[in-house]
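Undergrad: structure here, sequence nowhere to be found:
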C-alpha cells in the first residue's frame, strides 16, 4: 500500500491565528491508475502530539480525483473533530498524488494558496526563501516529523538581501509538527530576506512547508530534500507586466562551494501587448555569484537592482520560464513568487535531472464558483516534443457541467514553455474555449511524446481577494 504525506496546516482559525492567516484547508487526491479504482484510507494526526484523531475511507475511480473539504459543492466532508489542526497521511492500494488548498483571512480580506503533498520524509530540508519584516511580508515554517520516533530539529538561517544568521531548535513527537514564526524571531534582525535549512537529528525523518503572509496576501511552498544534488533547476512560469503580473525567483546554493549561477530564460510566449506593455524581446541570461549556503533574488520587473529587480523587464511584457544552472555542479533549489494585482502565490523549482515524460495534476477546474486553472508546461529536454494534456472525468454533475473534456496537444521546442487556461478567451494567450461556459472539477495527465522531458505547474484562481493558488505537478 502506497503512502502519501500531505501536511494540512490549519482547519480552525483559533488555533493558528497568532501564527499564520490560514483558517481552513482542503485537499485533492488523484488516482494515477487508469484501470483500477483506488481504495484510500485517510488518517488525521494532531499537530500537538502526533496522535491519530480520526480516519476515513474513500474510493477514487480509475483516473479520477476527489476533493476533501466540507461536503458542499461536490466535495467529500473531512471526518475530523471540531478544532482539528494537524496533518494528513493518505494510504492507498493504487498510486496517488495529492495537493492542499489553504484559505485564510487578513483583516477582512480573504486569501488563499496551494502546495503539493509529500511521498517521503527527508533528513534535512532546504527552504530557499525566508522573510521577516520584508516590506510587510513574513514567513512561517511548519515542520512535521514523518518518522516513527521523536526527533529534534534545528533550523539554520542564512541571510541574503538582509538579516542576521541564526538557529532555532525544537523537539517533535512522531506525526506531530512544530511551527517556527519568523515575525517573532527578533534574532533575525529587523528585516530578514534569505534562506534556511531544517535538519533532523540522526535517523530522523521530516517534511516542511513555508507559509508567506503579508499585505493581504498568502503564499506557500513545500521544502526540498537538502541531500539531493540538482545543479540545474527548471521554473516553468516567469512573467513581467502580464496584465499586472510579476514574478520573483529566489535561488539557494545548497553546496559546500561558491558557485556562479546562470538564469537562462525561455523564449517569450507573449505575442500581444498587455495595456501599454509591448512584448519583450529575447531576455538576456542573468548571472550571480553565490557563496555556499547563500541565496539570491531576481525579480522580473522595474525597481532597484539592490533589491534584486532585473530592469530588462521593466517596460515590456514577458510570459515564459527559465532554467537555473551552476557552473561547478553545486546543488541548487529555487522558489518562484507570483503577484497578480491583489493576488499572490508561490511554487517550487523542478530538478531538471528528475524530469519525466509524464506529469499529473490532481486539481483542474473551470467555472467552479469563480475558479479557473491554467497549466504551464516547460520542455526541459534537448529536442522539440509534442505535449498532450488529457483530462480526467468530471467529478461534478448537473446543469451547466462539462462532459469529459477533449485532450489538447501542444508543440514545444526544446527549452520553451506554454500555457493552457481552462476558460474562454484569446487563443494567443493560451485560453481553451471548450471550458468557456461549463463547470469542470477534475484532474489532468500531461504527457510528452516518447523521449520528451517536461515539468509543469498549475495556477488556480478563486473568488477571493487574494485568489491565486499554485501547485507543482507530480512527475511519473
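TA: Received, thanks. No experiment lies behind these values; they were computed from the predicted model shown.
Undergrad: going forward, measure contacts and count neighbours with C-alpha atoms only.
TA: OK.
Undergrad: wait, residue 33 sits on residue 60?
TA: No. In this structure residue 33 lies outside contact range of residue 60 using Cα atoms under 8 Å: 9.8 Å.
Undergrad: who's more crowded, those two?
TA: residue 60 (21 against 16; other Cα atoms under 10 Å).
Undergrad: what's the closest non-adjacent residue to the more buried one?
TA: Closest residue to residue 60 apart from its sequence neighbours, by Cα to Cα, 6 or more residues apart in numbering: residue 38 at 5.1 Å.
Undergrad: residues contacting that neighbour?
TA: Listed by Cα atoms under 8 Å, 6 or more residues apart in numbering, the contact set of residue 38 reads 31, 59, 60, 61, 62, 92, 93, 94, 95.
Undergrad: quick one: which helix or strand includes the second one?
TA: Counting by DSSP states H and E, the element that carries residue 59 is strand 52-60.
Undergrad: put this beside the first:
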C-alpha cells in the first residue's frame, strides 16, 4: 500500500491529454478511448502546503508551477484546464513537491460519450520507488481486455530498465525489452501493439532497473462493454495480502471479485491460500493453488467451494514459499451491467490512519444527465492482530473544514466495515447540503481521513467511486476503486 508522500510525490500518469487536442466523441471501445488526467491531492499536514507541480512531456522541457493548499484540504488539478499547461498534450508524467506531507489520486476522465467510468490510481511517495516493480496482471485481447501501462523514473539520476512479460503458469519470459529513462520521465507501453506477445496474452510483467522506478496500469475492454480500470505496480511482495472487498453475486448488479496473484520470485514457487470472511468475521470458504516462479494465478470468489450467493465480505491471501502481490477486480456477473469493472491493489500492511484524497457524494444528482456526479463508498478492513477500536472517518471540504464525522464500532481482525459521506454526522456550523452533495458545494473537492483508536491497530481501505451508467435504471452503475493511503 502507498505510504505518506512526505515532501515529494512521483506520479506515473497515464494518457495525459491537455485542452482541446482531443475532441469528445463516441469511440469503438474503452481501449480506444482518450483520457484527460485530473490530479486530486490532499494536504495531510498541519499547515498550509506550498506545492510545486512539474510535468514531464515525452519530449521537450519540463513545465513547473505552484499551488497552495490548506491543512486537511483536498483539491483537483485538471491537466486539460490548467493555463500553465496550455502547450502540454499527449502523454507524460508529473512530480509534485511540497513543504507539507501530501497524498494524491490520479483520475482519468474519459473523452467519450460511451465510457462513463473514471480509472483511478494513487501517486507514489519518495520512498515508494524500487529497482524491482511488478505488474500483477497484463492482458492482450484476453477476456476482451488489453492493458496499457507506464514506467516512470523516480530517482535523482537517469536509470536503465529491463521489462519482462511472463505468461500465466510460466517462469520463462515471452518477451524482454530494455530502455533508459531520464529523471521524472515515463515510458509508455500498450500490450495491444507489442507483436511479441502474440495475438493474445494473459500474464504479468516485472521491471528491473538500475535506479528507482514506479509504474501504473490501465486495463480497458476491446469490445462494446466500455469497461476500464487502473492500478499501480507493486515494489515488493509479501506472504500475506489483504482484500477489503470480496463479493459473489452481490446486490442488484450481481457483483463478483477476482484476484490476480503474482509470484514475485524468479526461482521459487508459491503455495497460495485465499480465505474469505463474511461481515460477522466467520470464515465461509477457502481456495488454494500453487503458482510457479514469476507467474500469476487468478482466483474467482464465486468459484470457491461453499461461498454463499449474495456474499459481501473480505479476503486474506497467504503464501507459503515465495512472496506474492495481488490485484483485486470487481465485475458484474450479469450482461445487463457489463460496464461495471474496478481494480485495486491488495495491501500487504495497514496503518492506524489513512487518507482518501478523492471523495464525492451526491444525493440528488446521481444520474448521467445533467450532473455526472458521483458517490464514494469506503470499505475498511482490520488487518491487525487485535480489535481495531472505534473507527472514525472524517470528511473534509475543499478548504480543509470538517464537514462531518462517521463513527464506526470496533471490528475484529480480518473483519470489514463500510462508510460514506451520507452516513456521517454533520459537524457543528455546517449545513446538510454539504454532506448531501459532498465535494460539490462551494467548489470541486472533498477528502477524508480514516483512523482506528486502539493502540497498535492496523486498517486498510478501498474507496469505490461510483457513477451512473443509465438515465433510467438507477442500478446500472460503473465504478472504480483506489486504496486508502497510510498517513502513519
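TA: In hand now; what should we look at? From a predicted model like this one, the values you see are computed outputs, not experimental measurements.
Undergrad: follow-up on the earlier one: now for the residue nearest to residue 60 of the first structure: what does it line up with in the second structure?
TA: Aligned by TM-score structural alignment, residue 38 of the first structure pairs with residue 49 of the second structure.
Undergrad: I'd say residue 117 of the second structure and residue 478 touch.
TA: Yes. Using Cα under 8 Å, residue 117 of the second structure is in contact with residue 478, at 5.7 Å.
Undergrad: what do the two both touch?
TA: Joint contacts of residue 117 of the second structure and residue 478 (Cα under 8 Å, 6+ apart) are residue 467.
Undergrad: what's residue 378 of the first structure aligned with over in the second structure?
TA: Counting by TM-score structural alignment, residue 378 of the first structure lines up with residue 381 in the second structure.
Undergrad: residue 211 of the first structure now?
TA: Correspondence of residue 211 of the first structure to the second structure, assessed by TM-score structural alignment: residue 218.
Undergrad: give me the number of residues near that match?
TA: What residue 218 of the second structure shows, counting by other Cα under 10 Å, is a neighbour count of 24.
Undergrad: you'd agree it is up against residue 229?
TA: Yes. If you go by Cα under 8 Å, residue 218 of the second structure and residue 229 touch, sitting 5.7 Å apart.
Undergrad: rewinding a little: excluding chain neighbours, what is closest to the match of residue 211 of the first structure?
TA: Nearest one to residue 218 of the second structure, counting by Cα to Cα, 6+ apart, is residue 230 at 4.3 Å.
Undergrad: how close does that neighbour sit to residue 483 of the second structure?
TA: Computed as Cα to Cα, to the nearest Å, the residue 230 of the second structure to residue 483 of the second structure distance reads 11 Å.
Undergrad: cool, residue 239 of the second structure as well?
TA: 19 Å.
Undergrad: ok, these two, which is more surrounded?
TA: residue 483 (29 against 17).
Undergrad: quick one: that one from residue 327 of the second structure, how far?
TA: 11 Å.
Undergrad: okay, and the common contacts of the two?
TA: Each of 344, 345 lies in contact with both residue 483 of the second structure and residue 327 under the rule Cα under 8 Å, 6+ apart.
Undergrad: of the contacts of residue 38 of the first structure - the most surrounded one?
TA: Busiest of the contacts of residue 38 of the first structure [other Cα under 10 Å] is residue 31, holding 30 neighbours.
Undergrad: wait, what's in contact with the nearest residue to that residue once chain neighbours are set aside?
TA: Counting by Cα to Cα, 6+ apart, residue 96 is the residue found nearest to residue 31 of the first structure once chain neighbours are left out, at 4.8 Å. Going by Cα under 8 Å, 6+ apart, residue 96 of the first structure touches 2, 4, 29, 30, 31, 32, 33.
Undergrad: residue 130 of the second structure -> the first structure?
TA: Using TM-score structural alignment as the criterion, residue 130 of the second structure maps onto residue 122 of the first structure.
Undergrad: number of residues surrounding its match?
TA: 22.
Undergrad: again with the one 3 residues further on
TA: The burial count assigned to residue 125 of the first structure is 26, neighbours taken as other Cα under 10 Å.
Undergrad: that one reaches residue 228, doesn't it?
TA: No. Using Cα under 8 Å, residue 125 of the first structure is not in contact with residue 228, being 10.0 Å away.
Undergrad: picking up where we left off before, what is the aligned counterpart of the residue nearest to residue 218 of the second structure in the first structure?
TA: By TM-score structural alignment, residue 230 of the second structure lines up with residue 220.
Undergrad: what about that match, which SS state?
TA: Under DSSP: H, G, I helix; E, B strand; the rest coil, residue 220 of the first structure falls in the strand class.
Undergrad: show me what contacts the residue mapped onto residue 95 of the second structure from the first structure?
TA: Structural correspondence for residue 95 of the second structure with respect to the first structure (TM-score structural alignment): residue 89. Neighbouring residues of residue 89 of the first structure by Cα under 8 Å, 6+ apart: 3, 4, 5, 6, 42, 43, 44, 45.
Undergrad: can I have the buried ones of the residues you listed as a ChimeraX selection?
TA: Remark: buried members of the contacts of residue 89 of the first structure, expressed as a ChimeraX selection using 16 or more other Cα atoms under 10 Å:
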select :3,4,5,6,42,43,44,45
